[in-house]
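Q: Here is the input, now give the coordinates:
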Amino acid sequence: MRNQFLNQEGKIIVGDLMTDKIWDSYLPKKFQTLSPYQWTPIFVIERTWKFLLEDQVKSVLDLGSGVGKFCVYLSLLSKGSFPILGLEDRKELVSVSQAMKEQWKATNVDFQNTNFLKDFPLGHSHYYCFNPLYETMKGSHRIDDLKEKSANQFLKDLQSLKLNFLLLKPKTKLITYHGFGGSYLPGFKIILKEEIENGEFKVWERE
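A: So this is what the prediction gives:
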């Protein structure tokens, strides 16, 4: 699969300067142009790692993992010290994610082609999302037009996501960049809130 998606070879050495431009250059062209709007920026992944360093991490789950940027780079930063799982409902993006995993030789990270609204995995210590319901909104810079886009569908999905979050155990952390789709999350308290690079970085804790 690797050669199908990547036309460059390289190796990331943790500690070297990483930028979105460098990372995205290994993606298929059509996904490079979506990067500023769809894939988690490098500085957000690094901020997440800084938070995780001071917390007790058993596993991290990315809801709507896209091309795997968050999961793979976090794996490199953490040197595979805990399991990381990305859930994505587009098969093509899961294939790209697996290729990126191979490219950077990332360890203890995996991807699954599944709809997290319908099949929500429990038991992880930390969850991450970058506005995972955006594709049901009638906004610009969408990945494709495969999903129904309407206010009604968005509200329906948001309610499903909130109900899934309520199933999480107390002390479970939810890390968000540009939110989860709403501004209020019952059953959670905000333990960290920062404005970083035109986006809001929050950490929620299940009460």
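Q: Going by C-alpha atoms from here, please, whenever you check contacts or count neighbours.
A: Fine.
Q: which other residues reach whichever helix or strand residue 87 is part of?
A: Counting by DSSP states H and E, the element that carries residue 87 is strand 84-88. Outside strand 84-88, the residues that touch it by CA atoms under 8 Å, 6 or more residues apart in numbering are 59-66, 68, 71, 75, 94, 108-116.
Q: So which of the residues you listed are in strands?
A: 60-63, 109-113 (DSSP state E).
Q: would you list these in a markdown table and tack on distance to residue 195?
A: Shown next, in a markdown table, are the ones in strands among the contacts of strand 84-88 (distance: CA to CA, whole Å):
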| residue | distance to residue 195 |
| --- | --- |
| 60 | 22 |
| 61 | 23 |
| 62 | 21 |
| 63 | 21 |
| 109 | 28 |
| 110 | 30 |
| 111 | 29 |
| 112 | 31 |
| 113 | 32 |
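Q: from these, which is closest to residue 27?
A: Distance to residue 27 across the ones in strands among the contacts of strand 84-88 (CA to CA) is lowest for residue 111, with 16.6 Å.
Q: which one is the closest one nearest to, not counting chain neighbours?
A: In space, and not counting its chain neighbours, residue 111 is closest to residue 86: 4.6 Å by CA to CA, 6 or more residues apart in numbering.
Q: next up, for comparison:
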Amino acid sequence: MIFKALRSNIRVDDSTFDDLYPSNIKILGHRHWTPVDVAKMAATYLVQHPNDKILDIGAGAGKFCLVGATCTEGIFYGVEQRESLVEISTEIAQKHQINNVEFIHANIDQITFSDYDAFYFYNSFYENIDTSCPIDNSILPNQELYYSYTEYLRQQLRQLPIGTRIVSYWSGWEEIPTSFDLEHTACRGLLNFWKKII
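A: You can find the predicted model right below:
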């Protein structure tokens, strides 16, 4: 019913969507998983053509990809370092026959950005410097990883063609190269829509 509603452009609230997850994952939703309305806005901006490949950088429980794949004609890829979250996301996609989504168990520095058309970034590296609400204890915070992942993201974005789009949410702007122009914002400046212009 949730995905049928999304396909019909009927609003789905986050508590309803998060019921798809086990309780230990659901309780993290307010802090770590993209709200449904934000995911719809971001996905609509990122998918310019049918079958555009959209990469979620640090997919977590896969919520952005699941919503985006349901609401658009794009193909969504979520890279996530926690294998348990990849398994949960994949199981939900398979159960609900969402075929235009794939979850990848890897670190971001194992991903080549040129394989994708557009990108979503919900400050996924920040858990390495903020220990106030950990997802679990399987990944230990590491400040050096925060800086190395951020630099890898910047380097990859610099190499992409003019016209490439990225949406950032709850993120500083240091990850975004100056070759990207801020087209507009939403959610009181927390959601930012970027396009590469040079």
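Q: Can you select the buried ones from the contacts of strand 84-88 of the first structure in PyMOL?
A: In PyMOL, this line selects whichever of the contacts of strand 84-88 of the first structure come out buried by 16 or more other CA atoms under 10 Å:
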select buried, resi 59+60+61+62+63+64+65+66+68+71+75+94+108+109+110+111+112+113+114+116
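Q: Could you point out the helix or strand that follows the lengthiest helix in the second structure?
A: In the second structure, assigned by DSSP state H, the helix with the most residues is helix 143-158. Moving toward the C-terminus from helix 143-158 of the second structure, the next helix or strand (DSSP H and E) is strand 165-169.
Q: Tell me roughly how far the helix or strand that that next one is followed by lies from the first structure on average.
A: Reading on from strand 165-169 of the second structure to the C-terminus, the next helix or strand found by DSSP H and E is strand 180-186. Taken over the aligned residues, the distance from strand 180-186 of the second structure to the first structure averages 2.7 Å (mean CA distance after the TM-score superposition for the first structure).
Q: can you give me the angle strand 180-186 of the second structure makes with helix 143-158?
A: If you take axes from the mean of the first three to the mean of the last three CA atoms, to 10 degrees, strand 180-186 of the second structure sits at 110 degrees to helix 143-158.
Q: Which positions within strand 180-186 of the second structure qualify as buried?
A: Neighbour-count burial for strand 180-186 of the second structure [16+ other CA under 10 Å]: 180-182.
Q: ok, now stretch 33-52 of the second structure?
A: For stretch 33-52 of the second structure, the neighbour count (16+ other CA under 10 Å) marks 33-36, 38-43, 45-48, 52 as buried.
Q: Which position in the second structure pairs with residue 189 of the first structure?
A: Under the alignment (TM-score structural alignment), residue 189 of the first structure pairs with residue 180 in the second structure.
Q: Spatially central, which residue of the second structure would that be?
A: residue 56 (3.4 Å; CA atoms, centre = their mean).
Q: who are the neighbours in contact with the counterpart of that residue in the first structure?
A: Aligned by TM-score structural alignment, residue 56 of the second structure pairs with residue 62 of the first structure. Residues in contact with residue 62 of the first structure (CA under 8 Å, 6+ apart) are 70-71, 84-87, 127-129.
Q: Of those, which is the nearest to residue 160 of the first structure?
A: Out of the contacts of residue 62 of the first structure, the member with the shortest distance to residue 160 of the first structure (by CA to CA) is residue 129, at 14.8 Å.
Q: quick one, what contacts the closest one?
A: Contacts of residue 129 of the first structure were listed using CA under 8 Å, 6+ apart, and they are 62-64, 174-177, 179-180.
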